[in-house]
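[1] Pasting the sequence and the predicted coordinates here, then a few questions.
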Amino acid sequence: MGQVRSRLKKMGAGVSAVESFTDLQRRASESDDESEDFTLRHLFQAAERGDLRTMKRIVEENRIPIDITDNSACTPLFMAAKDGHHECVSLLLRQGALADGLRDVSSSWTPLWIASSGGHTECVRLLIDAGANLECKYPETPLYVATREGHAPVVKLLLQAGALTEFSGIPHHSLIEAAMHGHRDYLECIHLIALSGCDLDEPVNQYQQTALHLCSINKNGACMNTLLAHGASVNVTSNYFLVGVTPLHLATKSGCEHLIKLLVTHGADVYLTDENGRRASDWANSAGKNTGCYRYLKYAESNPRPLVYLARWAVRKTLGRKRLQHINDLAVPPNLVSFLWYKTN
């Protein structure tokens, strides 16, 4: 602008003319800035509400940076992924938007993280195909947050894409704990995690308790049944705080007779003792000898399990945890398949 003023003066223009011209230039520049701000604001609004037509018009008619950020450092791609607007996500990616946005993907929200948290399966699929970082953290990874929220289809996509089940020093077994405290499709999440090779018998918390211990504490029979079906050890013991305590002990403490029966059916050893030499029946005894839990446990102690039960445990143990999922493929009668799955006695 200074060069223009000098040239006008050399050409003999008066001071007022020079000032008027430069004022017009300044106003034009401000108008351009306001117009660009207006366009960007509309782009973010369109991305957030999933207005594909408006987004397409803005992108095609204006030369604006596709990865522009708002005051929260979020890109239009992030806003579109947040509410599951997969067509807008697809458009932005085709226009060259960065799949991870402009944040530090090692410790921040990314489009993939927010899409996984919301259970937006198609957005997750598009972002994975675009090369999004599967291990971004806020502070959890997309896999962890999808598991916690019970978004089984997203969990499946992330696992298939190679998402790690262990991160930031947090053991992958904590995924099970996340699923157990989740909702909706949490059982399917546990099923998928178990199939991924997660060790179901490793501690999931600071008390060195396993997922089965937590099932007994939380009276979560559905989760317990899923874990047992995938081969979780029924007689696993804790070695910290409550040393030697099994899931059966804790189910007894919770007063859940149906959990006790489920554990015993799957091979729980009613003779195992805690560090003080107490069996599960002794724990039940503290609640009174007339409880159903106590009567059932004393009956189990005095009546050995049928040989057919022992045969089932032996077959499942021989198959091994990783091959249990192939029970349906065995060349045996359907009723035997059901028996091996504990669907019949």
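    Cool, the structure landed. Numbering: from 1, shown residues only.
[2] CA only for contacts and neighbour counts going forward, please
    Will do.
[3] Contacts for stretch 126-137, please.
    By Cα atoms under 8 Å, 6 or more residues apart in numbering, the list of residues contacting stretch 126-137 from outside reads 86, 89-90, 93, 99-100, 105-113, 141-143, 158, 161-164, 167.
[4] Type out the ChimeraX command that picks the buried ones from the residues you listed.
    For the buried members of the contacts of stretch 126-137, the matching ChimeraX selection, counting by 16 or more other Cα atoms under 10 Å, is:
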select :86,89,90,93,99,100,105,108,109,110,111,112,113,141,142,143,158,163
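[5] Now for the closest residue to Arg279 other than its chain neighbours, how many residues are close by?
    Closest residue to Arg279 apart from its sequence neighbours, by Cα to Cα, 6 or more residues apart in numbering: Thr273 at 4.5 Å. A count of nearby residues for Thr273, using other Cα atoms under 10 Å, gives 19.
[6] Included below, for side-by-side comparison, is a second structure:
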Amino acid sequence: MEQQHTVGPLELLARSGGRDLKAWLTEQYGNAPGDDLEYDGCLHEAAQAGDMETLQALVQNESYRVHVHTKATWSRGFLPCTPLRVASTAGRSHCVRLLLAAGARVDDLDVKGQTALHVAVVNGWLECVRILLCAGAAPDGSPHHNSSPLHHACREGRDDILSELIRYGAEIDLAFSRSMPACLSSSPLYTSATYRHLSCFQKLLQAGADPNQSGQSHAGTSERSHCLLVDTLRLGCHLPFQQLLVDFGADLTLLPWDELEEHDHQGKAMDDSVCYLRQVKANPRTLASLSRLTIRRALGRGRLSRIPCLNLPPPIHLFLLFESA
């Protein structure tokens, strides 16, 4: 029997985008003829070891400098990648800076479709992340990889890295899996709630993430569509998660109140949250809360970072940004 061909995610992406997979792979991973034979991997070795003295000497030598973009398999590596990707994986921030100054392309991909920024985020190297973003790295990584740097930061609770990604324009409502239909569980907010990272959850909302995200929890299921507020209850998130969603304008009319009645006595965390939501439903928002939400909506997500430029007293700036003095 003929073996069935399995189509990988990269091929699906290439096909759906109308791109020729072979041409794309050749463009990304195909070095010039003879490169692998002529290059001894010294740039990769120095980048991995963080040997600045050796790396600086190498990039000043034209015969090595031309290999700053070379995707090679080297003695400690199994997949073809650039020296910049190696340095970013190992957290060698000084080497990252030096390679960029030597002309390394900041968004070159490895065979998994990962950028240097992506692997720096995955490995938790904040300084490398800052250097790469400052050099113009795409904050959302590559569409050829099935995840984004922002989702990794949310999953690991790295609110410091998340802040940098947001500052450089990362898409805060980007679906986790770019090759699958969008669903509620693919959002960064849902990821933060799933792993109980309240600080990441709050930073996303402060940056303008939609508190009224709704849809099926998982793609391809027949379950009824519901909202993020409901899912924080189903996930067992503690009261501060629901309080943040309400503060940032969650629509309580989206809640299935009849179902919430069935969740009574499902544990203290659930009881506290449901009790809080009932109290909020019974009392209208304050004028201050309505004013803040109205101003933020009028500004739009793209201009929230400019709130400190408004001709208003600093305490009002902090109030609009949901920040404390």
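    Yep, it's here. Note that the structure is a prediction, hence the values are computed from the model and not measured.
[7] Superposed, what's their TM-score?
    Once superposed, the chains reach a TM-score of 0.73 (TM-score structural alignment, normalised by the length of structure 2), with 268 aligned residues with a Cα RMSD of 2.9 Å.
[8] what's the helix or strand for the residue nearest to Arg279 of structure 1?
    Secondary-structure element containing Thr273 of structure 1, defined by DSSP states H and E: none, the residue being outside all helices and strands.
[9] Against Leu134 of structure 1, how distant is it?
    Taking Cα to Cα, to the nearest Å as the measure, Thr273 of structure 1 falls 44 Å from Leu134 of structure 1.
[10] same deal with Ala251 of structure 1?
    As judged by Cα to Cα, Ala251 of structure 1 and Leu134 of structure 1 stand 38 Å apart.
[11] More neighbours: the two, which one.
    Higher neighbour count among Ala251 of structure 1 and Leu134: Ala251, with 29 against 22, using other Cα under 10 Å.
[12] how about the more buried one, what's its partner in structure 2?
    Per TM-score structural alignment, the equivalent position to Ala251 of structure 1 in structure 2 is Thr232.
[13] need the contact list for the closest residue to its match other than its chain neighbours.
    With Cα to Cα, 6+ apart as the criterion, Thr232 of structure 2 has its nearest non-adjacent residue at 6.6 Å, and that residue is Ala193. Taking Cα under 8 Å, 6+ apart as the definition of contact, the neighbours of Ala193 of structure 2 are 201, 232, 235, 237, 241.
[14] Tell me the secondary structure of the fourth one, please.
    With DSSP: H, G, I helix; E, B strand; the rest coil as the basis, Cys237 of structure 2 sits in coil.
[15] can you count the residues close to it?
    Under the neighbour criterion other Cα under 10 Å, Cys237 of structure 2 is assigned a count of 21.
[16] That one and Tyr195 touch, don't they?
    No. Under the criterion of Cα atoms under 8 Å, Cys237 of structure 2 makes no contact with Tyr195, lying 9.1 Å away.
[17] Please tell me how far Pro334 of structure 1 sits from Ala284 of structure 1.
    Plainly put, Pro334 of structure 1 is 38 Å away from Ala284 of structure 1 if you go by Cα to Cα.
[18] between the two, who's got more neighbours?
    With neighbours defined as other Cα under 10 Å, Pro334 of structure 1 and Ala284 compare such that Ala284 has more, 26 against 11.
[19] isn't there a helix covering that one?
    Yes. Counting by three-state DSSP, one finds Ala284 of structure 1 located in a helix.
[20] For the longest helix seen in structure 2, which helices and strands make contact with it?
    For structure 2, the helix that runs over the most residues, judged by DSSP state H, is helix 268-282. Counting by 3 or more Cα pairs under 8 Å, 6 or more residues apart in numbering; DSSP states H and E, the packing neighbours recorded for helix 268-282 of structure 2 are helix 239-247.
[21] just the angle between the helix it packs on and helix 268-282, please?
    Here helix 239-247 of structure 2 points in a direction 20 degrees away from that of helix 268-282 (axes from the mean of the first three to the mean of the last three Cα atoms, to 10 degrees).
[22] average distance between helix 239-247 of structure 2 and structure 1?
    Superposing on structure 1 places helix 239-247 of structure 2 at an average distance of 1.2 Å from its equivalents, by mean Cα distance after the TM-score superposition for structure 1.
[23] buried residues in that helix?
    Buried residues in helix 239-247 of structure 2, counting neighbours by 16+ other Cα under 10 Å, are found at 239, 241-247.
[24] again with stretch 285-299 of structure 2
    Residues 292-293, 296 are the ones in stretch 285-299 of structure 2 that count as buried (16+ other Cα under 10 Å).
[25] Out of those, list just those in helices.
    Within the buried residues of stretch 285-299 of structure 2, residues falling in helices by DSSP H are 292-293, 296.
[26] Near Ala47 of structure 2, how many other residues are there?
    29.
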